[in-house]
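*Asks:* Sequence and predicted structure are below.
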Amino acid sequence: MTGLTLAAVAPTAPIGAQRSLGACVRYTLLHDLRSPAHILAPGVLVAVSCMACRNGVLSRGRRRLRWTARAAVQLCAESPMRSPMTPEVAEKALAALGAAEKLALCTENLALALHLRESFQRLASLAKIASTDLLADLAVYEAFFQATETSGAQAHQQPSEEAEVWGSGSSFLAQEAWLEPLLGQNNNSRHNNNNNNSKEPGNREAVMASAAKEGVRLFRISSDGGEEEAAEAALHFHQHGFAVLQDVLSGDKLAALQQLSAQLVRIAVCTEPSGNRGKRRYTLGRTTVVGAGLSLADSPAVCSMLQEVWKSEDFSVQCTGGDFSLPGAEAQDLHADVPGREIADQLYASSQPGISFLDLPTPVVKVYFAMVDLDEQTGPPRFVRGSHLRTAREDVPPRELGEPPSVRAFCTAGSAIVMDQRVWHGGTCNVSQLARPMLSVHYAGPRYSEDVLKDGGTIPFFGTPYWCYHRGAVPTERLESLSSRGQELCRHLTREAARATPGRCSSCACLVSCGRDALPSIGRPAGPWLCLACWAKQRDSFGQ
């Protein structure tokens, strides 16, 4: 019996039967989370609870029904993020919660009414991003993740122990505690008093104290883009290879992006349960196709600093991405987000004799936006100060030779870490009970041009993921939803910028939309274009 069937019969059933119906609905909610129909059941459960109170049901039974109703409402608020929520389902769910709140008020159940109001507000915020555009973008993203962020060899291996534990749908859904801060929930005892919610003054102060102890300066650039603070942050960036900007995101914008990151985490973990960058560690890949994430691009604080970094407003967004770690993730080796020196010489041209591409002044900058507090438990990234100035002449030393001194970039949720992609850095252990996602935006400087890219030499695979604009990833209608500054920054990401209209895969001749379900042939940024399946085959052929 589904939640909707129960919804039809519960209000008219005898009080005794309502208890059994309530138990049935609760079972349905707990065991059928993938059906959108269950979202209407919490309103029925609340009605059952209120009628039980009105008719003087025994105290013990009333408490049990009331607890069941509260648990159902909690699931109602969370579940839309577990399975895709259409605008129609969101509208019905909000109506059900609103009606249930009125019933609770009629029976003077004020505590339950307050709980319903909080759930209503949370669900309303989720509904804002439950649009057909978002659902379409997430479907495109999932296809890209499967094609580009997993390997063909891994796909044919036996499931690992990690996959067996985290990979099945029911097992993964049981680990929703990982995502609670991203969904606006708070439960201190569940996380050993580490809720990673910057709204709590104590945790915020602890994170800031950790940064001070580590010797990491936190810059605060005023909302009007204060030039003096931005200039200081830019100077620090040039000296050390990174800078941390505090409170870049807050309020509803941060909440919406946290909820979006929860969606991306779910897709990545369900697709590659063991991790694609080490044990329980992930890169999110081509998030550029998800238009909701492009709202990060025009952050006033970040743009003010980048203007000081490049002494120009003529920079642009190259792509978006991100990464995350799950509880139990181990420390990541130090690395730079550029290919090694010998590879770089084959990939990139330089107009100046004796000067390599890696010597150029900050050609591309990556900005990480922290979705949770980066503290001792969740594991902030670590940086080797000044190493960006060494990458053109030195390789990152392997772990067995001893790591150079580094500092951890502790910061609160909503902060931004601005880094030169040549700086040596690596993730640290996640010993919390939470997922630690960071969304990222890559900005290309005014002097950068893809014309420096060669054909990839003898290693063409490296020509595609590094330093290329994600042309065609953003439909025009998504671009038009951004601010005027955001539209200008993302101008190279549209279909028009791809210089290719929807056509056919150059290998299998299937219909494709360049940048949305097709990629340029590896090592040839200008094309020809391949569908994702053919692109993955081409990539795998280089490893044979």
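*Replies:* Structure received.
*Asks:* alpha carbons only for contacts and neighbour counts from here, please
*Replies:* Will do.
*Asks:* roughly how far is stretch 207-221 from the heart of the chain?
*Replies:* Distance of stretch 207-221 from its chain centroid, counting by CA atoms, centre = their mean, to the nearest Å, is 24 Å.
*Asks:* Can you get me the start-to-end distance on that stretch?
*Replies:* One end of stretch 207-221 to the other measures 19 Å (CA to CA, to the nearest Å).
*Asks:* For it, list every residue counted as buried.
*Replies:* If you call a residue buried by 16 or more other CA atoms under 10 Å, then stretch 207-221 has these buried ones: 207-208, 210-211, 216-221.
*Asks:* And stretch 270-290, by the same measure?
*Replies:* 270-277, 279-290.
*Asks:* coming back round to it: can you pick out the most distant pair from the buried residues of stretch 207-221?
*Replies:* Using CA to CA, the buried residues of stretch 207-221 span at most 20.5 Å, a distance reached by S210 and I221.
*Asks:* picking up where we left off before, among the buried residues of stretch 207-221, name the ones in helices.
*Replies:* If you go by DSSP state H, these have 207-208, 210-211 in helices.
*Asks:* now, among these, which is nearest to M371?
*Replies:* Proximity of those to M371 (CA to CA) peaks at V207, which lies at 14.1 Å.
*Asks:* the strands in the protein, which residues?
*Replies:* 218-219, 242-245, 281-283, 316-325, 364-370, 382-383, 407-408, 416-420, 425-426, 436-444, 503-504, 511-512, 518-520, 529-531 (DSSP state E).
*Asks:* Comparison target, given below:
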Amino acid sequence: MKLKLSAEELENQSFHSNNLRAAVNEIKANGYIVLEGLLSKELVDELRTSFKPIFDAYVDRIKVDTTPVNAETPRGINRFQMNLPFIKPFNDPQIIMNPFVMSIMDQLLGDDCTLLYFASDTPMPGSGYQGVHSDEIPLYPEMEIILPPAVMALNIPLVDITEENGATEIWPGGTHRIPESMNKPRLVQELSASMQPEKVLMNAGDVLVRDPRMWHRGTPNGSAEWRPLMALYYNRPWFNRDGVSPRIGIPHETYEGLPDRAKRLLRLADIGGSLINMS
């Protein structure tokens, strides 16, 4: 589902109550919502311009992954995950603590949630299909239970995402609410084959808020250009992704200059740690 914000909402930087309710209910029911036109063209242009030299340097340093796509290695060929440095413009308040996004996170994760994943996903020309997968492992894999979300993802495209350049394919309608015991890679592959997916097409300036447990996969980038996408994960405070990916490195002076809400979001980051971790 896509939700177009009104001029009044954008001016006030606040949802009408019915739109907030609609966004939260849509995520609960179907696993995602696209907020149209949330970010200004100027900010997205700045993000894309700043991202390119960092990404180009990163790609130059590593080899292309030629591992065949399968359920255990879902990233695939010519598709790059890169952690982002916590610098401007990536750490702009409109990115890390956007009031519309945080209103949704407060409803789904509580107002004490944290931000522990600050990265990007970029399929290059020639990338293929990923295996269908969930981004989160079950907390209680032996149990026949359905849990509320512990993590929510925010995806920000830096270019228009089209059928041609590798739109994310999703399996909405409840795959984020399957019992914990069913969320196994091979079972996901088998069950998804009999279900109808849809592609999330977005314009630069739109954002996608999704439950990362919802089944999804990257599709081939058949264009001649890259398709950069920022990826931020917000967590309940007890859910620590440390060990899954490097913590966000933030210089002390940068952290001290953040707004209070941003400080709370990033209180579990690596304060004083290395600014750039390109693993």
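*Replies:* Arrived safely. Here the structure is a predicted model, which means the values were calculated and not measured.
*Asks:* Report the TM-score for the pair.
*Replies:* Once superposed, the chains reach a TM-score of 0.81 (TM-score structural alignment, normalised by the length of the second structure), with 259 aligned residues with a CA RMSD of 3.1 Å.
*Asks:* so how far is P99 of the second structure from P259 of the second structure?
*Replies:* Taken as CA to CA, the span from P259 of the second structure to P99 of the second structure is 13 Å.
*Asks:* now N165 of the second structure
*Replies:* Distance, N165 of the second structure to P99 of the second structure, by CA to CA: 29 Å.
*Asks:* out of those two, which sits in the busier spot?
*Replies:* Neighbour totals were compared for N165 of the second structure and P99, and N165 leads with 23 against 16 (other CA atoms under 10 Å).
*Asks:* tell me the contacts of the aligned partner of the more buried one in the first structure?
*Replies:* With TM-score structural alignment as the criterion, the equivalent of N165 of the second structure in the first structure is T378. By CA atoms under 8 Å, 6 or more residues apart in numbering, the contact list for T378 of the first structure reads 327, 429-432, 434-436.
*Asks:* what's the answer for D121 of the second structure, then?
*Replies:* Neighbouring residues of D121 of the second structure by CA under 8 Å, 6+ apart: 79-82, 228-231.
*Asks:* Spatially nearest residue to the counterpart of it in the first structure (excluding sequence neighbours)?
*Replies:* Under the alignment (TM-score structural alignment), D121 of the second structure pairs with D323 in the first structure. What sits nearest to D323 of the first structure in space, not counting adjacent residues and going by CA to CA, 6 or more residues apart in numbering, is T283, at 4.1 Å.
*Asks:* Helices of the stretch 51-200 of the first structure, residue ranges please.
*Replies:* For the stretch 51-200 of the first structure, helices defined by DSSP state H, counting those that start in this stretch occupy the ranges 59-78, 87-106, 110-128, 132-148, 152-155, 161-166, 169-173.
*Asks:* try the second structure
*Replies:* According to DSSP H, the helices that the second structure contains are 7-12, 17-30, 41-61, 93-96, 99-109, 185-192, 252-256, 260-265.
*Asks:* how about the nearest residue to A52 of the first structure once chain neighbours are set aside, what does it touch?
*Replies:* Nearest-residue entry for A52 of the first structure: R62, 6.2 Å, with adjacent residues in sequence omitted and distances by CA to CA, 6+ apart. R62 of the first structure makes contact with 49, 52-53, according to CA under 8 Å, 6+ apart.
*Asks:* Give me the buried subset of the contacts of T378 of the first structure.
*Replies:* Neighbour-count burial within the contacts of T378 of the first structure applies to 327, 429-430, 432, 434-436; the criterion is 16+ other CA under 10 Å.
*Asks:* Mind putting these into TSV with distance to L103 of the first structure?
*Replies:* Formatted as TSV, those follow (distance: CA to CA, whole Å):
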residue	distance to L103 of the first structure
P327	41
C429	48
N430	44
S432	40
L434	36
A435	37
R436	39
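*Asks:* so which of those residues comes closest to P353 of the first structure?
*Replies:* Distance to P353 of the first structure, by CA to CA, is smallest for C429 among those, at 42.3 Å.
*Asks:* do you know how far the corresponding residue of the second structure for the closest one is from P149 of the second structure?
*Replies:* C429 of the first structure maps onto P220 in the second structure, with residues paired by TM-score structural alignment. Distance, P220 of the second structure to P149 of the second structure, using CA to CA: 29 Å.
*Asks:* And L191 of the second structure, by the same measure?
*Replies:* Distance, L191 of the second structure to P149 of the second structure, using CA to CA: 22 Å.
*Asks:* Tally up the residues packed near the closest residue to E9 of the second structure other than its chain neighbours, please.
*Replies:* Counting by CA to CA, 6+ apart, E9 of the second structure lies nearest to F15, which is 5.6 Å off, once chain neighbours are set aside. Using other CA under 10 Å, F15 of the second structure has 20 neighbouring residues.
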